[in-house]
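Q: One predicted model, sequence on top.
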Amino acid sequence: MQKITTFLWYDDQAEAAAALYTSLFPNSRVTGVTRYGEAGPGEPGSVMTVEFELDGRPYAALNGGPEFTFTEALSLQVECDDQREVDELWAKLTADGGQEGPCGWLKDRFGLSWQITPRVLLDLIGDRDRAKSDRVMAAMLRMQKIDIQQLLDAARG
């Protein structure tokens, strides 16, 4: 059976990124580290790849150098149960140089984009009542970090 793994390219911060990410989510861990040998292209003995799991899903991070950087074209979406979870992940992922973005998006200090999305937002935007859905969408578009109470207030009109 084939296995699909998200593969992330870092300049030289793969190990630090994996450590941060695995500290944030349950059922997460580093599963392997490979190092560059004499053949390079990295410094012999330095970390080449880090394999890790986030909530049981496989990821790999490569220290590939500065040739490529992340864009918002790729993001990791995290569905959150409540405002406490939104606030905690937002604070930890924007810490130490991360950047807040619009509509629940942010970039962590490594440049990777995340969508910190309360489940209720997805439910409200998908509501069959188009007027309610539109009010919630309009409210969300004015936010950076998502505020669940403001979404619920918008839904009520």
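A: Alright, I've got the coordinates.
Q: all contacts plus neighbour counts: C-alpha atoms, from now on.
A: Fine.
Q: For residue 141, which residues are in contact?
A: 102-103 (C-alpha atoms under 8 Å, 6 or more residues apart in numbering).
Q: wait, residue 101
A: Contacts of residue 101 (C-alpha under 8 Å, 6+ apart): 107, 144-145.
Q: Now distance to residue 49, secondary structure and neighbour count too, for those residues, in JSON lines please.
A: Formatted as JSON lines, the contacts of residue 101 follow (distance: C-alpha to C-alpha, whole Å; DSSP: H, G, I helix; E, B strand; the rest coil; neighbours: other C-alpha atoms under 10 Å):
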{"residue": "107", "distance to residue 49": "21", "secondary structure": "strand", "neighbour count": "23"}
{"residue": "144", "distance to residue 49": "33", "secondary structure": "coil", "neighbour count": "14"}
{"residue": "145", "distance to residue 49": "32", "secondary structure": "coil", "neighbour count": "22"}
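Q: The residues you listed into TSV, with extra columns for distance to residue 92?
A: What follows is these, written out as TSV (distance: C-alpha to C-alpha, whole Å):
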residue	distance to residue 92
107	11
144	15
145	13
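Q: Tell me the one of the residues you listed nearest residue 54?
A: Taking C-alpha to C-alpha as the measure, residue 107 is the one of the contacts of residue 101 closest to residue 54, at 17.5 Å.
Q: I'd like the distance between the spatially most central residue of the chain and residue 37.
A: Centroid-nearest residue in the chain: residue 114, 3.2 Å away (criterion: C-alpha atoms, centre = their mean). Plainly put, residue 114 is 33 Å away from residue 37 if you go by C-alpha to C-alpha, to the nearest Å.
Q: which SS state does the residue nearest to residue 97 when sequence neighbours are not counted fall under?
A: The shortest distance from residue 97 to any non-neighbouring residue, by C-alpha to C-alpha, 6 or more residues apart in numbering, is to residue 109 (4.8 Å). Per DSSP: H, G, I helix; E, B strand; the rest coil, the secondary structure class of residue 109 is coil.
Q: Please compare the first structure with the one that follows:
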Amino acid sequence: MPQKIVTNIWYEGDAEAAVDFYLTLFDDAKVTSTIPFIEDAHGTPGQAMVVNFDLAGQSFTAINGDNSAKHDHAMSLLVNCEDQAEIDRFWDAILDGGGKEIQCGWIADKWGVNWQIWSTQADRYVGGEDKEGAVRAVNAMYAMKKIDLQALKDAYEGA
């Protein structure tokens, strides 16, 4: 059975390039189907109108459109990383691929799609039981672009 809710992402004619890049980020990524433009559509016949793909078990659809839709931080793709090495790998790949650092673990890729490169380990600090420690961790996070798990832990523990 197909995934019930699928995230659709709009691109300005370069959906295939974006999907190709995303496939390099995840080991378990693949294109599942492509629907080309036809003669009477709003694109070049044969070019992909829609690219369906999976990343880490989640289904997505990339749509080649025009420039009428813009991405913003109101919607982002959150990647739960296991550790700092995985945070670094995703962050560096998106940044090296033309991305732009934002803050608090947010980064926009070359196409303007917003990602949150996060770790559930960080939840222990920014949402920890020690409320004063959590405040320190949150304040430390606000000063970060890429998440630094050790710095969050140090802030939480008052080190």
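A: Nice, I can see it. If you're wondering where the values come from, they're calculated on a predicted model, not measured in any experiment.
Q: circling back: and the residue nearest to the centre of structure 1, what's its match in structure 2?
A: Residue 114 of structure 1 maps onto residue 115 in structure 2, with residues paired by TM-score structural alignment.
Q: Neighbours of residue 20 of structure 2, how many?
A: Residue 20 of structure 2: 14 surrounding residues under other C-alpha atoms under 10 Å.
Q: next one: residue 69 of structure 2
A: Using other C-alpha under 10 Å, the number of residues around residue 69 of structure 2 comes to 11.
Q: What sits closest to it if chain neighbours are left out?
A: Excluding the flanking residues, the one nearest residue 69 of structure 2 by C-alpha to C-alpha, 6+ apart is residue 10, at 7.0 Å.
Q: show me the residues around that neighbour that make contact.
A: Residue 10 of structure 2 touches 62-65, 69, counting by C-alpha under 8 Å, 6+ apart.
Q: Report the buried members of those.
A: 62-65 (16 or more other C-alpha atoms under 10 Å).
Q: I figured residue 149 of structure 2 hits residue 84, correct?
A: Yes - with contact defined as C-alpha atoms under 8 Å, residue 149 of structure 2 counts as touching residue 84 (6.4 Å).
Q: what about the two, which has more around it?
A: residue 149 (19 against 16).
Q: For the closest residue to residue 59 of structure 1 other than its chain neighbours, list the residues it contacts.
A: Nearest residue to residue 59 of structure 1, sequence neighbours excluded (C-alpha to C-alpha, 6+ apart): residue 6, at 4.8 Å. Listed by C-alpha under 8 Å, 6+ apart, the contact partners of residue 6 of structure 1 are 58-60.
Q: helix, strand or coil for residue 2 of structure 1?
A: coil.
Q: gap between it and residue 113 of structure 1?
A: Distance of residue 2 of structure 1 to residue 113 of structure 1, computed by C-alpha to C-alpha: 27 Å.
Q: Give me the more crowded residue out of the two.
A: Each of residue 2 of structure 1 and residue 113 has its neighbours counted (other C-alpha under 10 Å); residue 113 has more, 24 against 4.
Q: isn't that one right up against residue 78?
A: No - Residue 113 of structure 1 is beyond contact range of residue 78, at 11.1 Å (criterion: C-alpha under 8 Å).
Q: Which strands or helices does the helix or strand harbouring residue 151 of structure 2 pack on?
A: Take DSSP states H and E as the rule and residue 151 of structure 2 turns out to sit in helix 149-157. Helix 149-157 of structure 2 sits against helix 120-126, helix 131-142, with contacts defined as 3 or more C-alpha pairs under 8 Å, 6 or more residues apart in numbering; DSSP states H and E.
Q: For the longest one, give me the average deviation versus structure 1.
A: On the superposed models, the aligned residues of structure 1 are on average 0.6 Å from helix 131-142 of structure 2, with distances taken as mean C-alpha distance after the TM-score superposition for structure 1.
Q: quick one: buried residues of that helix?
A: 133-141.
Q: tell me the SS of residue 38 of structure 1?
A: Going by three-state DSSP: residue 38 of structure 1 is coil.
Q: show me what contacts it?
A: residue 44.
Q: That one matches what in structure 2?
A: Match for residue 38 of structure 1 (TM-score structural alignment): residue 39.
Q: Identify the residue spatially nearest to residue 88 of structure 2, adjacent ones excluded.
A: Closest residue to residue 88 of structure 2 apart from its sequence neighbours, by C-alpha to C-alpha, 6+ apart: residue 146 at 8.0 Å.
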